[in-house]
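Asks: the following block contains a protein sequence and its predicted model.
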Amino acid sequence: MTKDYLYRQVADELAALINRGVLKPGDKLPSVRMLCKRYGIGMNTAKRIFVQLSDRALVYSKPQSGYFVSQPAYVRQPLAAPSRPHPEPASLEPKELITKVYSHMGNEKLTLFSINVPSAGLLPLAKLKKELIQATQQLGSGGAAYESLQGNVRLRRMVAQRSLAWGGNLHEDELVTTNGAMNALSFCLMALSRPGQTIAIESPCYPGILQLALSLGLRVLELPTHPITGLDMEALRQVLPKIDLCLVVPNFNTPLGSLMPDVHKKEMVGLFAARGVPIIEDDIYGDLHFGLQRPVCCKTFDTTGNVLWCGSLSKTLAPGYRVGWVAPGRYKEQILKLKLVHALSSPPLVQEAAGTFMSTGKYDKHLRQLRRSLEENCARYMGTVADYFPEGTGTSRPQGGLSLWIELADTTNTVKLYELALKQGICIAPGRMFTLQEQFNNCLRLSFGLPWTEELRQKLKQLGNFARAV
């Protein structure tokens, strides 16, 4: 094991003890010398461990006394409230607002807290360019020919192998590649639904999912969702007889960043299988966990092929590559027919490059660094919000992913906040975007996928001052 990897592993172990509450605020950590003795490392390596923990806002130093566990920023502010949507389907789509916010995508003159992808500064772009060049040499046609309908073999093989980490145990033949996760979700919804049927989703929910469901003529039933544990299982049990399918993001959904407990995932799969109601599982954030272990999926507990598991590299590696996939279970033939009609082939060049990158240790190394950066960013965002946003501001408690959900006073209108901030070069995602009902008008989502800088901290401070004014 390299020294570089060892110091990160030790930092992750200590961070996990702090996050689980084993080490509590104010507890003194082992000294630099004790770490050296315990792990057989040098002084410089041990010091790097504490720097890493300080960057995550998990520890602080006292001169001549050592390092101590910090009080988390979220202790100073309330937890955002669980959602309570109306128990009937709604279709009040905020089209104009969604169009406005996403029209700024790619605008380098703005600080885009609104776009939920990792910044280019957090991605291995130079290494990916090399993989693209190599892919043109590896593919017989140089990437110019159509790919097989099911998709690139190397990519499917790597996704299948990586599913072993969360108990998916998938085979490459069980996967179909797509042009990103939204393309996968589109195929799933088209295959499983018809106009007038009812789909259950979490509330708040990613706007693209809401728009997709409405475009297919579905009745959208938003369900109560807790910012820590996700979908309210009691509410789900009550509406189960009324719904025809469900689309869920159990691992670090946007905008809440909640994580559905394993017992809930297992129960949900069993309930839906018993009624023959399919589950579409969007797992695009599963690899962005802050803990030591990648969370399992609903697909982990699927024994009947009733769960259609979707994923992509858009949130971890290359948003613009549009590399996605679906393990559609017993609905594979329907998905292949739709892909033939709507896409015919996935882009072979980027899929080959992505599959090759995933087959090396480069991808796992990148993920480790990306997760650390996002966890540090999340802690810094929360600390800045606690320092500069209005007193009583609530936040979510992300355990992974890219999103921080902010809940301001009931009288605050975050659409007005959006307009005010935009004039100063700051773009946010108002809460009303994430629902088809009249709710979340006092909320907003911030993406912490931007590299942390002093300028970014000042932008968050400025946003907090605006929040006091609207």
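Replies: Happy to help now that I have it. Small disclaimer: the values here were computed from a predicted structure and weren't measured.
Asks: use CA for all of it now, contacts and neighbours both
Replies: OK.
Asks: now F252, nearest residue through space, not along the chain?
Replies: Distance criterion C-alpha to C-alpha, 6 or more residues apart in numbering; nearest residue to F252, sequence neighbours excluded, is S258 at 4.8 Å.
Asks: roughly how far apart are that neighbour and K37?
Replies: 38 Å (C-alpha to C-alpha, to the nearest Å).
Asks: put this beside the first:
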Amino acid sequence: MNKEFLYHEIAAGIANQITSGVLKNGERLPSVRKLCKDHRVSMNTAKRVFLELEAQSLIDSKPQSGYFVSQRPSFRLPLPEVSRPLLIAYDNEPDELISKVYTDMGNEELTLFSISAPSGDLLPLAKLKKEIIQATTALKEGGTGYEHLQGNVKLRRMIAVRSLGWGGDLHEDELVTTNGAMNAVSLCLMTVGKPGDTIAMESPCYPGTLQLAISLGFKVLELPTHPTTGLEIAALKEAIPKINICLLVPNFNTPLGSCMPDEHKKEIVELLASHHIPLIEDDIYGDLYFGAQRPKCCKSFDKEGNVLWCSSVSKTLAPGYRVGWVAPGKYKEQLLKIKLIHSISSVSIIQESVANFLKTGRYENHLRQLRRTLQDNYQNYVQTIGEYFPEGTKTSRPQGGLALWVEFNKRIDTRKLYDLAIKQRISIAPGRMFTLQDQFQNCMRLCIGLPWSVEIKQKLKQLGNLAKSIASASV
């Protein structure tokens, strides 16, 4: 067996024993040495197994005593259904609900479960302010001049260095900076497509991407998506003759939080390349993994330059900074021409400050804490949902990211839930926002990027009671 995946298999086996109740809360686990002996693995592999389980909050380490099953009660609700959209390309306007919900953004009087971004309370604001001041001092003319068309060299270099962590092995010259990930995706679409073309996407998918695609004159073909493993490859193969572009979020996509297995990524990259269909990969959530290791990207398997890999710091560090980038592969020159027309330049001071934050190692330190917080939040949300939401509620099991997908029974319309919740100063993202088709009316996305508190738990309890009231009224 490949050593790279061996520790994942051992960790998964122990995790299954914990979640199924075979191993009880507080029970002591075998020592590192015993694990080495039982599974015939090295000391390093055994340690990685325990790190993986600890990262999932399934076990706790006690100095001089070993590892124990976490005392925290585990709570697992059923998984939502695999989506089954019609394999038909749509070009109708996205539901007006999207605009309605996104007007809530920035409203400090609301509890914003609807906006998929980390709360400012979870971000290193003071350190970022210092970086801005230092960037103003360090840059020529205080950063008032135009930046190079490809973007800040230091930032591109640091992104290239970080790509080694997911098998990217990028060079700074292969990268182009953008004004956030949506700008990167937009440039990619204008580079590889034209009005009337059909884009294949996961279903459900990010509302902003739907709006962007339709505004540029594209049609959208939504594909069946599993809540854990992501896009169903068989459906993509069936859709190949109908599509011109594929746009995917393989790592912790919103709203499901699914993570496509590496073998699926490789197969999809090869499939699309063989049919000369460009793949735009939005990897904006890739750094927010809950396990011991960052997942690979589709770009990791790209041998022909057919994958346009996009990302940013909007979901990890500073949403308002609008710092993003793209590795456009063989489409680089065309994309630069489009960027020159639409953007000319990115903001010098902001890019310099983010580059320095990455270079000093502060970004990685921040990510470690943020990932732990988000995973704890996820578990707190599911625990509370299990206690207070209607019977039969299902939730996704994100392996990273900021989103939790909730599926009610068919009697509960989350449009109605939104209208009731907003009166109690709670904003949710109803499921109908995440599709162009007539589906997901009984679903919603919750952002887990809010600091956990008694108040947040109370707001979730209120949501549960409101959902119960809708279910009762519909009987």
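Replies: That came in fine, so what should we check first? Computed from a predicted structure; not experimentally measured.
Asks: drop the TM-score for these two in here.
Replies: Once superposed, the chains reach a TM-score of 0.89 (TM-score structural alignment, normalised by the length of the first structure), with 439 aligned residues with a C-alpha RMSD of 2.7 Å.
Asks: hang on, the earlier thing: have a look at S258 and K37 of the first structure and say which one is more surrounded.
Replies: S258 (26 against 13; other C-alpha atoms under 10 Å).
Asks: tell me the contacts of the more buried one?
Replies: H226, P227, I228, T229, G230, P250, N251, F252, S396, R397, P398, Q399 (C-alpha atoms under 8 Å, 6 or more residues apart in numbering).
Asks: so what corresponds to it in the second structure?
Replies: Taking TM-score structural alignment, the alignment pairs S258 of the first structure with S258 from the second structure.
Asks: ok, L122 of the first structure - contacts?
Replies: Contacts of L122 of the first structure by C-alpha under 8 Å, 6+ apart are L370, S373, G449, L450, P451.
Asks: my bad, should have said V347 of the second structure
Replies: Neighbour list for V347 of the second structure: Y146, E147 [criterion: C-alpha under 8 Å, 6+ apart].
Asks: got the buried residues for the one helix or strand I49 of the first structure maps to?
Replies: When elements are assigned from DSSP states H and E, I49 of the first structure belongs to helix 43-55. Neighbour-count burial for helix 43-55 of the first structure flags T45, A46, K47, R48, I49, F50, Q52, L53, S54, D55 (criterion: 16 or more other C-alpha atoms under 10 Å).
Asks: grab the nearest non-local neighbour of the last one.
Replies: Of all residues not flanking D55 of the first structure in the chain, E376 sits nearest, at 6.1 Å (C-alpha to C-alpha, 6+ apart).
Asks: which strands and helices lie in contact with the helix or strand where Q383 of the second structure lies?
Replies: Element membership of Q383 of the second structure [criterion: DSSP H and E] is helix 362-388. Packing partners of helix 362-388 of the second structure (3 or more C-alpha pairs under 8 Å, 6 or more residues apart in numbering; DSSP states H and E): helix 454-473.
Asks: what's the helix it packs on packed up against?
Replies: Against helix 454-473 of the second structure (3+ C-alpha pairs under 8 Å, 6+ apart) you get helix 362-388, helix 414-423.
Asks: give me the distance from the last one to the chain's centre.
Replies: Between the mean C-alpha point of helix 414-423 of the second structure and the mean C-alpha point of its chain there is a distance of 25 Å (C-alpha atoms, centre = their mean, to the nearest Å).
Asks: what comes up buried for that helix?
Replies: Quick answer for helix 414-423 of the second structure (16+ other C-alpha under 10 Å): T414, R415, L417, Y418, L420, A421, I422.
Asks: returning to what we had before: wouldn't the residue nearest to D55 of the first structure be in contact with S54 here?
Replies: No: here E376 of the first structure does not reach S54: they are 9.0 Å apart, not a contact under C-alpha atoms under 8 Å.
Asks: what segments of the stretch 101-250 of the first structure are strands?
Replies: For the stretch 101-250 of the first structure, applying DSSP state E, counting those that start in this stretch gives strands covering 111-112, 176-178, 198-202, 219-223, 225-226, 230-231, 245-248.
Asks: nearest to L79 of the first structure, of the ones you listed?
Replies: Nearest to L79 of the first structure among the strands of the stretch 101-250 of the first structure is strand 225-226; the distance by C-alpha to C-alpha comes to 10.0 Å.
Asks: check the fit of that closest one onto the second structure and give the mean distance.
Replies: Compared with the second structure after the fit, strand 225-226 of the first structure shows a mean deviation of 0.3 Å (mean C-alpha distance after the TM-score superposition for the first structure).
Asks: show residues contacting that strand.
Replies: Contacts of strand 225-226 of the first structure (C-alpha under 8 Å, 6+ apart): A81, P82, S83, R84, E202, S203, P204, L231, D232, S258.
Asks: just flag the most distant two among these.
Replies: R84 and S258 (15.6 Å).
Asks: redo the strands of the stretch 101-250 of the first structure as JSON lines? Include mean neighbour count and distance to K127 of the first structure.
Replies: Shown next, in JSON lines, are these (neighbours: other C-alpha atoms under 10 Å; distance: least, C-alpha to C-alpha, whole Å):
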{"stretch": "strand 111-112", "mean neighbour count": "24", "distance to K127 of the first structure": "25"}
{"stretch": "strand 176-178", "mean neighbour count": "28", "distance to K127 of the first structure": "22"}
{"stretch": "strand 198-202", "mean neighbour count": "23", "distance to K127 of the first structure": "37"}
{"stretch": "strand 219-223", "mean neighbour count": "24", "distance to K127 of the first structure": "41"}
{"stretch": "strand 225-226", "mean neighbour count": "24", "distance to K127 of the first structure": "39"}
{"stretch": "strand 230-231", "mean neighbour count": "28", "distance to K127 of the first structure": "36"}
{"stretch": "strand 245-248", "mean neighbour count": "20", "distance to K127 of the first structure": "33"}
